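Participant: Sequence unavailable; structure follows:
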């Protein structure tokens, strides 16, 4: 799992974090504590320098004011479930 550090909250309720890699959009961001995982939010936007981009996260209920260290779940790289024939 790769790490993101959430630094602050925007006036519109989104969370801003800093990463050391280019995370995929729509990835789930989780909080890991005592071998339990809690979903914090979903990546909405990636902006800034390529080396250390900023990440905008839409928080789930209960994590609107969270600031700290979170991790990204890996997304599956597969085709969509439904496709035209």
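Facilitator: Thanks, I have it. Quick caveat, the model's predicted, so the values are computed rather than measured.

Participant: From here on, just use CA atoms for contacts and neighbour counts.
Facilitator: Will do.

Participant: Am I right that residue 65 is in contact with residue 11?
Facilitator: No - in this structure, residue 65 is not within contact of residue 11 by Cα atoms under 8 Å, at 11.2 Å.

Participant: this is the other structure I want to compare:
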């Protein structure tokens, strides 16, 4: 697991806003977890500077209140390269 960044706030569209030091792959395969390795959502978009981007995390459960994550660190699973056998 690699540290993705710190949760800043929850947007009006219920996306989790995270300040990060890098831009991960965007999409449903980029699963984001909390410190207890509980799945929170996936990386939906990256905005701002490439060096210090703000990431939008789309929650997996839209009915859950994620305000308790503010100030907490989120993590992303490292995705290795897949090689094809010849």
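Facilitator: Cool, got the structure. Not measured: the values here are computed from a predicted model.

Participant: care to give me the TM-score?
Facilitator: With the length set by TM-score structural alignment, normalised by the length of structure 1, the two chains reach a TM-score of 0.76; 76 aligned residues with a Cα RMSD of 1.7 Å.

Participant: returning to what we had before: neighbour count winner among residue 65 and residue 11 of structure 1?
Facilitator: More crowded of residue 65 of structure 1 and residue 11, by other Cα atoms under 10 Å: residue 65, with 12 against 7.

Participant: does that one belong to a helix or a strand, and which?
Facilitator: Under DSSP states H and E, no helix or strand contains residue 65 of structure 1.

Participant: residues touching it, list them.
Facilitator: Contacts for residue 65 of structure 1 (Cα atoms under 8 Å, 6 or more residues apart in numbering) come out as residue 9.

Participant: And residue 48 of structure 2, how far from residue 23 of structure 2?
Facilitator: Residue 48 of structure 2 sits 10 Å away from residue 23 of structure 2, going by Cα to Cα, to the nearest Å.

Participant: who's more crowded, the two?
Facilitator: Each of residue 48 of structure 2 and residue 23 has its neighbours counted (other Cα under 10 Å); residue 23 has more, 18 against 10.

Participant: does the equivalent of that one over in structure 1 count as helix, strand or coil?
Facilitator: Using TM-score structural alignment, the equivalent of residue 23 of structure 2 in structure 1 is residue 22. Classification of residue 22 of structure 1 by DSSP: H, G, I helix; E, B strand; the rest coil places it in coil.

Participant: Now do the helix or strand containing residue 45 of structure 2: everything it contacts.
Facilitator: Remark: residue 45 of structure 2 resides in strand 39-47, with elements defined by DSSP H and E. Contacts with strand 39-47 of structure 2, where a contact means Cα under 8 Å, 6+ apart, come from 23-34, 53-61.

Participant: Among those residues, which lie within strands?
Facilitator: Using DSSP state E, the subset of these located in strands is 31-33, 54-59.
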